[in-house]
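In: Predicted structure and sequence below. I'll ask about it afterward.
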Amino acid sequence: MPPRLRLTAIALDCPDPLALAAFYQRATGYALHPDSDAEFAGLTSEDGLGFGFQRVDGHRPPQWPGDGTAPQQAHLDFDVEDLDEAEAMLLELGAAKPEFQPNSARWRVLTDPAGHPFCIIARRPN
């Protein structure tokens, strides 16, 4: 049987790591890594997941929906208790809401300040 993998970190390219880290820190409550700087900033969740943001010159944000010139590449999903409340908070923090929403009753597609698409998903009762 192959070894099991444990995800320990996610990193996003962006033009301003500290600004993007601040957005996600306010949204998630994750702790800012003390060695964060203008080249690479990181957050850490309570369970140890690292969330990093690395500066890339000439960063081109992905497109939602992808059009082939700058495809979505990847996206993050976050469970939330209340879609409308979470959406309002994230928009206030600097997220944007693209016009195309494939299933807004169940999830919402937003983009972070660097243009990365992410979804907030209504948490289903257990």
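Out: Received the coordinates, thanks. Numbers count the residues shown, from 1 in each chain.
In: going forward, measure contacts and count neighbours with C-alpha atoms only.
Out: Fine.
In: what's around the closest residue in space to Arg26 that isn't next to it in sequence, how many residues?
Out: Once flanking residues are discounted, Arg26 sits nearest to Leu93: 7.5 Å by C-alpha to C-alpha, 6 or more residues apart in numbering. A total of 16 residues lie near Leu93 under the criterion other C-alpha atoms under 10 Å.
In: ditto for the one 5 residues further on
Out: Number of residues near Pro98 (other C-alpha under 10 Å) recorded here: 14.
In: ok, now Glu46?
Out: Neighbour count of Glu46, defined by other C-alpha under 10 Å: 9.
In: And here is the other one:
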Amino acid sequence: MRLRAINLDCPDPPALAAFYQKAAGLEPHPESNAEFAGLICADGLVIGFQRVDGHRAPRWPDQTVPQQLHLDFAVDDLDEAEARLLGLGASRPDHQPNERRWRVLTDPAGHPFCIVKG
């Protein structure tokens, strides 16, 4: 058994896939459409984005709508990566547990993700 895909619920799959494509330089899945869009990682893993009507975005760190899952991305320079991602449409929550080692950001659909030094 091997992991094939990680899928995130969202209101607009093509838009969220475009954000992560620009952020991480991943290739789009050839069968992406308005209901499901995917990105292909170097090892064949797919990050998928599926349309969910009435999607409720997680609120970091509040657990009223829990984060459910999050992605971590390794970066060389936290400040540089954060600035680039904010420019692409990410947001930076006020709560940062250890911003010298990692930063919590949210994607345009509200999912928390981390950038980690190293």
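Out: That came through, no problem. Keep in mind the model is a prediction, meaning the values are calculated, not measured.
In: one step back: please pull up the equivalent of the residue nearest to Arg26 of the first structure in the second structure.
Out: Aligned counterpart of Leu93 of the first structure in the second structure: Leu88 (TM-score structural alignment).
In: Tell me if I'm right that that match and Ala23 touch.
Out: Yes - using C-alpha atoms under 8 Å, Leu88 of the second structure makes contact with Ala23 at a distance of 7.3 Å.
In: what residues are shared contacts of the two?
Out: Contact with both Leu88 of the second structure and Ala23 is made by no residue, according to C-alpha atoms under 8 Å, 6 or more residues apart in numbering.
In: Pull out the buried residues from stretch 102-121 of the first structure.
Out: In terms of neighbour count (16 or more other C-alpha atoms under 10 Å), stretch 102-121 of the first structure has its buried residues at 107-121.
In: which part of the second structure lines up with it?
Out: Against the second structure, stretch 102-121 of the first structure falls on residues 97-116 (TM-score structural alignment).
In: any chance you could map the strands in the second structure?
Out: All strands of the second structure, identified by DSSP state E, fall at 5-10, 27-28, 36-40, 46-51, 71-75, 102-106, 112-117.
In: Return the residue of the second structure aligned against Arg26 of the first structure.
Out: That one, Arg26 of the first structure, aligns with Lys22 by TM-score structural alignment.
In: Distance-wise, check the aligned partner of Glu46 of the first structure in the second structure relative to Leu69 of the second structure.
Out: Using TM-score structural alignment as the criterion, Glu46 of the first structure maps onto Ala42 of the second structure. As for Ala42 of the second structure, its distance to Leu69 of the second structure is 21 Å (criterion: C-alpha to C-alpha, to the nearest Å).
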